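Student: 3D model of this:
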Amino acid sequence: MPNDRPRSRRRLSSYRFGEPGGTVTDTVGQVRRVFLSITFLRWIGPGLIVPVLVLVLTFNGLDLAQVGIVFAVYGATTVLFELPTGGLADSIGRRSVLIMAGILFIALDVLLLVGTTLPVFLLAAFLGGAGRALSSGPLESWYVDRARAIDPSLVLRKDFSTAGVLEGVALLCGALASVGLANLPPGSIAGLSNVLVSALGAAIADGVFVLAVLGTVREPERSRGSIGSAFGEVPAVIRDGVRIAGSRRSIRLLLGTTFGVAVAAVSIETLWQPRYADLLGGPHEAAKIAGLVVAGFALASVVGSALAQHLPGRLADAPGRSAAVALTFSAFGLVAMAASNDPWLLTFSILCVYAFFALSHVLRQELLHEWVPSERRTTIVSVDSLAGQLGNVGASLVLVPIAGATSIATGWLLGAAAAFVASLVVASVRMPTDAERQQIHAGAPADTA
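Tutor: Okay, the predicted model is just below:
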């Protein structure tokens, strides 16, 4: 037994770092550096394009109802590919899936750059949704497998925390770069409008991401299954997730909360840019500050997430009620957004909403993991993600067209209603008792009250 770990280390170090098919790093430090650097590069592109995404669509003549359709296609595609991505990565390799995702992100950026019609943007949404689903998980799985093969006792929490910080920093850097690009003289880069130039920057950033994956992420050869067989596992995954959720009231309530929060979030994500354009005098003026606003969103989310660790006693012991309080304040923030005619007040209100969303997310995730048996944890997390995507699609198809036909303020009031209902739903979710924990791990329907 004492020789197990050295043998594992020699086996890994027999591969040469940088070679395709079977190459891995031979120390945890090398694996960690690859993981963190690829995580950072993954999120620069989104940081560049998110601040101006809706502006790009409306700049090319789409109305809010059509923007909602584009977002709905993106969400529906992500739903379609969300669950099978784990099986696909295990089948053809995590590195291959990351490369596929990066190529789809580049295609999305290019279509946003050159597109002028709804069909082109729908294609962009489909490719981007597929890329988003494919990029969920394979890098983290690669890191855990590689690092744990070298050091089976490695504690992962610190590295995942660092990865989360780098993700936020990358989004912040991308958003600030978007501000700089938007404030260049129009036409100074390839004759592009300052609304579109960020899409070019995102394409370059995503190209760097793909090259970095090609050059640094390596894994041993594995038996290759078919894509069809990976997708064939989806019905069984869904059935298993639905069975567990149906047997536990707390999980059902948490899934319902995720759906409601997603509806509220979509009301912000699809409507804030047109609202700033209204308040500031047009999409070009809005593009100049959109990156700063998104940077503020990222910082507000960091604050909200950090606050979850510093709740006072009663709130810390009752995460369901604390999440309900956070979502109630989010609903108030959405009402303030609807009433605001000042860009500074609007910005402050949105930052508060994002901070409380982030706080509630941490608490809801804690509750979800407490109620899920370890052998079905990934399945239920995927179902939770699916609930959020369904909320995204539903809001994009219903809420956004209503806002387009009435007013942006109406859309935000509907979002506030969704957040408030979600707060009522999650308020009754509590931590399991010791007896219920035993039932959960035994596979029994522990929460029937």
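Student: please make it C-alpha for all contacts and neighbour counts, starting now.
Tutor: OK.
Student: which residues does Val400 contact?
Tutor: 64-65, 67-68, 267, 270-271, 411 (C-alpha atoms under 8 Å, 6 or more residues apart in numbering).
Student: could you dump those to a markdown table with secondary structure and neighbour count?
Tutor: Putting those into a markdown table (DSSP: H, G, I helix; E, B strand; the rest coil; neighbours: other C-alpha atoms under 10 Å) gives the following:
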| residue | secondary structure | neighbour count |
| --- | --- | --- |
| Leu64 | helix | 23 |
| Ala65 | helix | 19 |
| Val67 | helix | 27 |
| Gly68 | helix | 30 |
| Ser267 | helix | 29 |
| Thr270 | coil | 23 |
| Leu271 | coil | 22 |
| Gly411 | helix | 28 |
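Student: shouldn't Tyr186 be in contact with Leu196?
Tutor: Not quite, residue 186 is Pro, not Tyr. No. With contact defined as C-alpha atoms under 8 Å, Pro186 does not reach Leu196; the gap is 10.0 Å.
Student: between the two, point out the one with more neighbours.
Tutor: Leu196 (28 against 16; other C-alpha atoms under 10 Å).
Student: just checking, the more buried one touches Leu57?
Tutor: No. The pair Leu196 / Leu57 is not scored as a contact, 9.8 Å apart, by C-alpha under 8 Å.
Student: second input sequence below; structure requested for side-by-side comparison:
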Amino acid sequence: MMRIDYELKDLPLEAQKHSRIFRIHRFIDAASVGFFAVIILLLLQSRGFGLFDIAVLLAVFSGTSLVLELPLGGLADGIGRKPVFMLSIVAFLLSILTLILFESYWLTMLSLVFMGLRMALVSGTLAAWFVEKFNRLAPEFSTQPVLAKNQFAMLMGQAISSVAGGVIADFYGSSFIDYGIGKFELPLVGAFILGIVVFIYTHFLIIEDRHKIDLVLIKSGFSNLGHIIYDSGIYGFKHRFILLMLVGTTCTSLALYTFQTFWVPFVKPMLNDGYAASIIGILTFGYYSSQAFGSMIAAPAIRLFNGDVAKALAGLTFICALCLIGISFTTHIYAFIVMLALYTLFVGSTSSPHKSIFHEHIPDDKRSTLLSLEALMARLGGLVGLLFIGYIADEFSIATAFKAGTIFIFAASFLYYILSRRIRNISNH
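Tutor: Below you'll find the model as predicted:
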């Protein structure tokens, strides 16, 4: 049986080095995106775009990543994770540069197309590379603890850059207007610089031995895309465990994506408008840092359920639903902060158990594509949630929309409980 309760120092030296390199990578990469995420809605509003205009722009962003998710995940299986990830950084830099230099609606849309391309390229690449190499270097150790630490590093990167982005916009945004850089464009400069750092770090420190880059192999990777996608899709939907995980991902994403979209307008009436960007940045810091610390409670939760990872996942997901109900009843900023911290803490705790179960049931040659399939289902759930729960928010209230979202999180919890029973039945036989 693989070891779950261990420290980094217990791993073989090469596995320790591998984990440290990737953890730093996660932090820097997430920090570059955090600058973008915290100000994008405020930036679009500052340019005079209405709510419908913004909805269309975000739909283009989501649609681009949705359409390209599987083909590009399959490409990573065909030609290698590292080259595809580095292409994602190029798309990110193009997106940020376009957003800084141009303000028109159509060029802003082009920028979000590039960002959607980035999201499609990045999923199922280095995450798959990390797991495969870790399994080779430390086959007797479970991936759950290291995945939790990777998630912690990623979320802390997003958290720190989010608060930094809000503070930069509010307190230094007017300093560079003479240079053509507006209040909300300035944090994007930080995102661009960090994007270049990620590119250099990836080039020199992420070593992928499985694939060698050459034109013949690249052409072969593209020509095999259809087969890779079809084969992995059939495998994913016929495999009972993976199918349950995919449906669970869709249900939780339906609620979680909607919460990510509506929590800012939900809390904004409780805030002082003069420092909205800074306060939202600080709340976003809390949002991500609480998720980061949540990843640390996954292991104790698993021990509480006697090592049953799936049952722990079911319990933690159930608590997420209860916390979202609590948020929907808040009307004061302090109550909202407490409930937001609890909600994101338990959302963070579900990630590594989910990933650990998923990785244990997928083969290496389909790993990137199946991870992209999972990301596709997550984004599909998110789009459905934005339409369905977004309609409820518009017609009734955001609080009512949050309550509707909890139904789907409860459903996911039930699916993970069924998954636990199936895993236990197989183990008993």
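Student: tm score of chain vs chain?
Tutor: Remark: TM-score between the superposed chains equals 0.79 [TM-score structural alignment, normalised by the length of the second structure]; 411 aligned residues with a C-alpha RMSD of 3.8 Å.
Student: who touches both of Leu196 and Leu57 of the first structure?
Tutor: By C-alpha under 8 Å, 6+ apart, the residues touching both Leu196 of the first structure and Leu57 are Leu112.
Student: now stretch 272-282 of the first structure, how far from the centre of its chain.
Tutor: The chain centroid and the centroid of stretch 272-282 of the first structure are separated by 25 Å under C-alpha atoms, centre = their mean, to the nearest Å.
Student: next one: stretch 259-277 of the second structure
Tutor: Here the centre of stretch 259-277 of the second structure is set off from its chain's centre by 21 Å, with C-alpha atoms, centre = their mean.
Student: show me what counts as buried in that stretch.
Tutor: 259, 262-263, 266-267, 277 (16 or more other C-alpha atoms under 10 Å).
Student: re earlier: which of the contacts of Val400 of the first structure still touch in the second structure?
Tutor: Here is what carries over to the second structure from these, by both residues aligned by TM-score structural alignment, their matches' C-alpha atoms under 8 Å: 267, 411.
Student: widest-spaced pair of the contacts of Val400 of the first structure?
Tutor: Val67 and Gly411 (13.7 Å; C-alpha to C-alpha).
Student: mind telling me what Glu167 of the first structure corresponds to in the second structure?
Tutor: If you follow Glu167 of the first structure across to the second structure using TM-score structural alignment, you land on Met154.
Student: list the residues that contact that match.
Tutor: Met154 of the second structure sits in contact with 23, 26-31, 292, where contact means C-alpha under 8 Å, 6+ apart.
Student: tell me which element it falls in.
Tutor: For Met154 of the second structure, the element it lies in under DSSP states H and E is helix 144-172.
Student: what about the following helix or strand past that helix, how far off from the first structure?
Tutor: Under the assignment DSSP H and E, the closest C-terminal helix or strand after helix 144-172 of the second structure is helix 186-205. With mean C-alpha distance after the TM-score superposition for the first structure, helix 186-205 of the second structure departs from the first structure by a mean of 2.9 Å once superposed.
Student: and the angle from helix 186-205 of the second structure to helix 144-172?
Tutor: Orientation of helix 186-205 of the second structure against helix 144-172 (axes from the mean of the first three to the mean of the last three C-alpha atoms, to 10 degrees) gives an angle of 150 degrees.
Student: I'd like the next helix or strand past helix 186-205 of the second structure.
Tutor: helix 215-223.
Student: now do that next one: everything it contacts.
Tutor: 75, 77-79.
Student: and the next helix or strand past that helix?
Tutor: Counting by DSSP H and E, the next helix or strand C-terminal to helix 215-223 of the second structure is helix 225-238.
Student: please say which position in the first structure Trp106 of the second structure maps to.
Tutor: With TM-score structural alignment as the criterion, Trp106 of the second structure lines up with Pro119 in the first structure.
Student: again with Ala169 of the second structure
Tutor: Match for Ala169 of the second structure (TM-score structural alignment): Ala182.
Student: then Leu93 of the second structure?
Tutor: Under TM-score structural alignment, Leu93 of the second structure pairs with Ile106 in the first structure.
Student: find the nearest non-adjacent residue to that match, please.
Tutor: Counting by C-alpha to C-alpha, 6 or more residues apart in numbering, Ile106 of the first structure lies nearest to Ala203, which is 5.0 Å off, once chain neighbours are set aside.
Student: so how far is Gly68 of the first structure from the closest residue to Ile402 of the first structure other than its chain neighbours?
Tutor: Leaving out its chain neighbours, the residue that sits closest to Ile402 of the first structure by C-alpha to C-alpha, 6+ apart is Gly411, at 6.8 Å. Gly411 of the first structure sits at a distance of 12 Å from Gly68 of the first structure (criterion: C-alpha to C-alpha, to the nearest Å).
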